[in-house]
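Asker: Quick one, what's the 3D model for this:
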Amino acid sequence: MTTRIMPWNPFRELEELQNRLAALMSRSLVPSSEGQEAMRMADWAPLVDIEENENGYLIKADLPGLAKDDVHVTLENGVLSISGERKQEKEEKDKKYHRVERVYGRFVRSFTLPEDADPDQISAQFKDGVLEVRIGKSEAVKPKRIEIKG
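Answerer: Reported below is the predicted structural model:
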């Protein structure tokens, strides 16, 4: 098994830090009906992987507990957006929760498409809680090998 070393990208780290800070700042203490402070579950951002090969890009988003109808993929002005909502289960009177750690609420992840992405070659598939969005590369931008005649 070989380990691939990825080049350091300070902007990727900055984006990750920004996403973490946004998640922290979106949670706030709000008074509950009993007058106590309670943590309000705010919007969340599902984790994604983005891959590239010579034919295009693949975005994989982890969306456990969601159904296909709870997720929307849109493209507008070169920005691909994945949005949806994970609804909290209804609290039943005979259940006593000791811990609730899963995050619920609306989410939106947006990605600016690179110049070589072809907006006419976008497809999405949802299976087992994972959304896969495939984006093809434009033929005009793919490298073309030119034969040298002698």
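Asker: all contacts plus neighbour counts: C-alpha atoms, from now on.
Answerer: OK.
Asker: Do you have the helices of this protein handy? List them.
Answerer: 10-25 (DSSP state H).
Asker: longest strand anywhere in it?
Answerer: In the chain, ranked by residue count with DSSP state E as the criterion, the top strand is strand 117-127.
Asker: for comparison, sequence B:
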Amino acid sequence: MANLTRWSPFKSLSRFEQNAPFDDIFRGFGLRPQWSELEAPDVRIDVSENDGAYRVKAEMPGVDKNDIDVSINGNQVAISAEIKRESKKKDDERDICTERYYGQVYRSFSLPDEVDSGKASAHYEGGVLTLELPKQKSSSARKLTVS
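Answerer: So this is what the prediction gives:
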């Protein structure tokens, strides 16, 4: 399987966030450039296969397993999740810096072979979602007679 690189036009803008002098200009005004809001984090995956199945491991830290949705349609796999923000704060607390992402994440991809969705399974532990996706048995080939 070929290696694919995901490109995002906003990725280069996030470099400005690391530029401390630029950030210091806005610190006294209570304003801060929010370049990171333009881009949701990537759902990074590893895909491996054997003769009978694919195994997909997806990094999804900070996600509750009940908030993860996986759908399979033929050879198309889609993973989506909602990362929720904890809103428990004391009355005298205020945010100084907020960099963690909250919201929806989504990733879809195609596999070379169709997946038997009836036998597929998913397991989530330690921030990693593991999918076991058995390959669909090829339907019996038959020869057609041309009349």
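Asker: Now the TM-score, please.
Answerer: Scored by TM-score structural alignment, normalised by the length of the second structure, the superposition of the two chains gives a TM-score of 0.65; 123 aligned residues with a Cα RMSD of 3.2 Å.
Asker: Quick check: the longest strand of the first structure compared with the second structure, mean distance?
Answerer: Taken against the second structure, strand 117-127 of the first structure registers an average deviation of 2.0 Å after superposition, with mean Cα distance after the TM-score superposition for the first structure.
Asker: so how far is Ala2 of the second structure from the equivalent of Leu75 of the first structure over in the second structure?
Answerer: In the superposition onto the second structure, Leu75 of the first structure corresponds to Ile72 when matched by TM-score structural alignment. Using Cα to Cα, to the nearest Å, Ile72 of the second structure is found at 21 Å from Ala2 of the second structure.
Asker: So between those two, which is more surrounded?
Answerer: Of the pair Ile72 of the second structure and Ala2, Ile72 is the one with more neighbours under other Cα atoms under 10 Å, namely 18 against 4.
Asker: can you pull the contacts of the spatially most central residue of the second structure?
Answerer: Among the residues of the second structure, the smallest C-alpha distance to the mean C-alpha position (Cα atoms, centre = their mean) belongs to Val43, namely 2.3 Å. With contact set as Cα atoms under 8 Å, 6 or more residues apart in numbering, Val43 of the second structure has these partners: Ala58, Glu59, Met60, Val105, Tyr106, Arg107.
Asker: if we go to 10 Å?
Answerer: Listed by Cα atoms under 10 Å, 6 or more residues apart in numbering, the contact set of Val43 of the second structure reads Lys57, Ala58, Glu59, Met60, Pro61, Ile79, Ser80, Ala81, Val105, Tyr106, Arg107, Ser108.
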